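Visitor: Give me a 3D structure for the following:
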Amino acid sequence: MQELEHISKHFSDGFLSVSIASLTPEGTPYISYAPFVKFENHYYIIISQMAKHYHNLKEHQDASIMFLEDESKAQSIFFRKRLSYEVDAVFEDTNIEVIEAFKQRHGHMIDQLLTLDFVIVRLKIKKGLLVLGAGRAYVINSDEKIIDQAGRGQGHQKWNKAHNPSLGNVLFIWIYPHVPLWIILAKWPWSPRVSFHWKIQMYQRRFLDDSYLTN
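Guide: Presented below is the predicted three-dimensional model:
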């Protein structure tokens, strides 16, 4: 567990910027990025007040951030390592130590940006998720402690047999558009497990969408 927490706390060390998911004032998801630093278990980003994500974070403090493994380094494109957090955006006066941390990481251009319309925003961690591969996802709390393994460590499973359609169900789906309603609502001889409610849903779909016949 300590090794996993060490990985989660230092996962972002190899990044200079972070992906940000925010909401527009109208509630539309918006994706962006910004340079960042990590200081005393908080993430800080520097953004322009002219940028769309600035206004989004002003309106909706809830946001998400993600550090995503580079495609060229990933063992599998389907299971790229990543660290994501749900955060609150906090607008406050920035202390000199955070500014110095930005300078050390991003150079003295920070001084110039701060004389313009750029501001530093603190991202307060609420909870997170560390994904290290297939079946290796770990839930993180606000103190960056791993508290659980997502999916109870079972990994990705084959489709549950209970959800697979029986032969009777398949025949029912194929035949029902051509069968009167009273027959459909009767007990289906090939598949007694087909519920009354499901039959109704399927019959209603007949009049709404026949695309399943061609897809």
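Visitor: CA atoms for contacts and neighbours, from now on please.
Guide: Noted.
Visitor: Could you check how many residues crowd around the nearest residue to residue 196 once chain neighbours are set aside?
Guide: Nearest residue to residue 196 in three dimensions, chain neighbours excluded: residue 185, at 6.5 Å (Cα to Cα, 6 or more residues apart in numbering). Counted with other Cα atoms under 10 Å, the neighbours of residue 185 add up to 16.
Visitor: was I right about residue 185 contacting residue 200?
Guide: Yes. Assessed by Cα atoms under 8 Å, residue 185 is found in contact with residue 200 at 7.4 Å.
Visitor: Around residue 78, how many other residues sit close by?
Guide: 10.
Visitor: And for residue 19?
Guide: The local packing of residue 19 (other Cα under 10 Å) involves 17 other residues.
Visitor: what's near enough to touch it?
Guide: Residues counted as contacts of residue 19 (Cα atoms under 8 Å, 6 or more residues apart in numbering) are 31, 32, 33, 34, 65, 66, 67.
Visitor: Now intersect those with the strands, please.
Guide: Those of those mapping onto strands are 31, 32, 33, 34, 65, 66, 67, per DSSP state E.
Visitor: mind checking the SS state of residue 143?
Guide: State at residue 143, reduced to three classes by DSSP: H, G, I helix; E, B strand; the rest coil: coil.
Visitor: The structure of the following sequence is requested for comparison with the preceding one:
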Amino acid sequence: MSFESILAHMNEHHQGELIALCKKYGNSQVEVQNAKLVGVDFVGLDIVYNENLSLRVEFPQKADEKSIKDSIIALCQAAKAPDVSGIADEIESFKKEFGSIIIASIDKQGNAISSYSPLIQVDGALYIYISEVAEHFESISANPSKVEVMFLEDESKAKSVILRKRLKYRVNAVFIERDSSEFEKALDSLESAMGGAGGIKTIRKMSDFHLIRLELGLGRFVKGFGAAYDILPNGEIKQVGGSGNPHGNPHSPHNPHKA
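Guide: Next comes the predicted model:
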């Protein structure tokens, strides 16, 4: 399929899809009346809409002669009106892939602390089990309501380093009393997940280790270009609306890259 045939086909048969791309990635402050594909290459599409507004929409991955058709189809499908019905299940499945979690916290002096911890997931609840000697213990203790956590897709699994799937939450850290039923259940789960190895049986008995439940607040799930979702504390999921594509240029319909 040549670039010329792609231009002709899209403009003749897929005006709706081109308009949808402009609505999703273009200037959200204007109503899209019409759209025309004026350029295409293996990196993305150049579109002019409303006669004088230009937009560059790039593929998540560079295409080639064999994959460009599928890349365009995928881009157009992603621009359709959001259906969040399956996002909640996708979020839960994504969470379950992880045995550790990235943590951001604030110490007593107001300094940001980045860290990670093994993660315990029990009946939908999230826990970490950390030592008093760990740097983040002091910061989480000092500011338990000023903590964020992130699940971040491994680079080796991502389509691109800038498209790593990620899920983050603001959390409230709640310290769980040692020897409580909640403590025992969470540590039983961790010990089972680790197969009883890795020193878990030893540190389970150490009094300077503490179990913390992470109570989830506002969250955000990002799974690709234009695919970001806010997760409200009540569980409601809303797609995040963009304010435009950084490659768009309202002044030059003939050269979308010229500032």
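Visitor: one step back: which of the contacts of residue 19 of the first structure count as buried?
Guide: Neighbour counting by 16 or more other Cα atoms under 10 Å classes 33, 65, 66, 67 among these as buried.
Visitor: circling back to that earlier point, need the ones in strands among the contacts of residue 19 of the first structure in TSV with distance to residue 115 of the first structure, can you?
Guide: Listed next are those as TSV, based on distance: Cα to Cα, whole Å:
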residue	distance to residue 115 of the first structure
31	26
32	23
33	21
34	18
65	26
66	28
67	28
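Visitor: Run the chain-centre distance for the longest helix anywhere in the second structure.
Guide: Using DSSP state H to define each element, the second structure has its longest helix at helix 181-193. Centroid separation between helix 181-193 of the second structure and its chain, computed with Cα atoms, centre = their mean, to the nearest Å, is 29 Å.
Visitor: Please apply the same query to stretch 204-218 of the second structure.
Guide: With Cα atoms, centre = their mean, you get 25 Å for stretch 204-218 of the second structure.
Visitor: for the first structure, what spans make up the helices?
Guide: Assigned by DSSP H, the helices in the first structure fall at 2-10, 52-59, 96-106, 109-115, 167-175, 181-185, 196-208.
Visitor: so which of those helices comes closest to residue 131 of the first structure?
Guide: With Cα to Cα as the criterion, residue 131 of the first structure lies closest to helix 2-10 of the helices of the first structure, at 9.4 Å.
Visitor: what range in the second structure matches the closest one?
Guide: Using TM-score structural alignment, helix 2-10 of the first structure corresponds to residues 85-93 of the second structure.
Visitor: List of residues touching that stretch?
Guide: For stretch 85-93 of the second structure, contacts defined as Cα under 8 Å, 6+ apart pick out 167, 221, 237.
Visitor: Over in the first structure, tell me which residue corresponds to the second one.
Guide: It stands for residue 221 of the second structure. So residue 221 of the second structure corresponds to residue 130, using TM-score structural alignment.
Visitor: The closest residue to its match other than its chain neighbours: neighbouring residues, count only.
Guide: Nearest non-adjacent residue to residue 130 of the first structure, counting by Cα to Cα, 6+ apart: residue 83, 4.6 Å away. Applying other Cα under 10 Å, we find 22 residues neighbouring residue 83 of the first structure.
Visitor: What does residue 232 of the second structure correspond to in the first structure?
Guide: By TM-score structural alignment, residue 232 of the second structure lines up with residue 141 in the first structure.
Visitor: and its match, how many neighbours does it have?
Guide: When counting by other Cα under 10 Å, one arrives at 16 neighbours for residue 141 of the first structure.
Visitor: Tell me the spacing between it and residue 148 of the first structure.
Guide: For residue 141 of the first structure, the distance to residue 148 of the first structure equals 9 Å [Cα to Cα, to the nearest Å].
Visitor: now residue 78 of the first structure
Guide: 22 Å.
Visitor: How about the contacts made by residue 127 of the first structure?
Guide: Residue 127 of the first structure makes contacts with 85, 86, 87, 139, 140, 141, 142, 144, as judged by Cα under 8 Å, 6+ apart.
Visitor: Which members of these are the farthest-apart pair?
Guide: Pairwise distances among these were taken by Cα to Cα; the largest, 14.3 Å, belongs to 87 and 139.
Visitor: follow-up on the earlier one: so which of the contacts of stretch 85-93 of the second structure is the closest to residue 138 of the second structure?
Guide: residue 167 (24.6 Å).
Visitor: Show me what that closest one aligns to in the first structure.
Guide: Alignment note (TM-score structural alignment): residue 167 of the second structure maps to residue 83 of the first structure.
Visitor: quick one: the helix or strand containing residue 16 of the second structure aligns where in the first structure?
Guide: For residue 16 of the second structure, the host element (DSSP states H and E) is helix 15-25. Under TM-score structural alignment, helix 15-25 of the second structure has no counterpart anywhere in the first structure.
Visitor: Show me what that helix is packed against.
Guide: Counting contacts by 3 or more Cα pairs under 8 Å, 6 or more residues apart in numbering; DSSP states H and E, helix 15-25 of the second structure packs against strand 35-40, strand 44-49, strand 53-58, helix 68-78.
Visitor: if we go to 7 Å?
Guide: With contacts taken as 3 or more Cα pairs under 7 Å, 6 or more residues apart in numbering; DSSP states H and E, helix 15-25 of the second structure sits against strand 35-40.
Visitor: which one's the longest strand in the second structure?
Guide: strand 209-224.
Visitor: distance from that strand to the first structure after superposition?
Guide: Aligned to the first structure and superposed, strand 209-224 of the second structure gives a mean residue distance of 0.7 Å (mean Cα distance after the TM-score superposition for the first structure).
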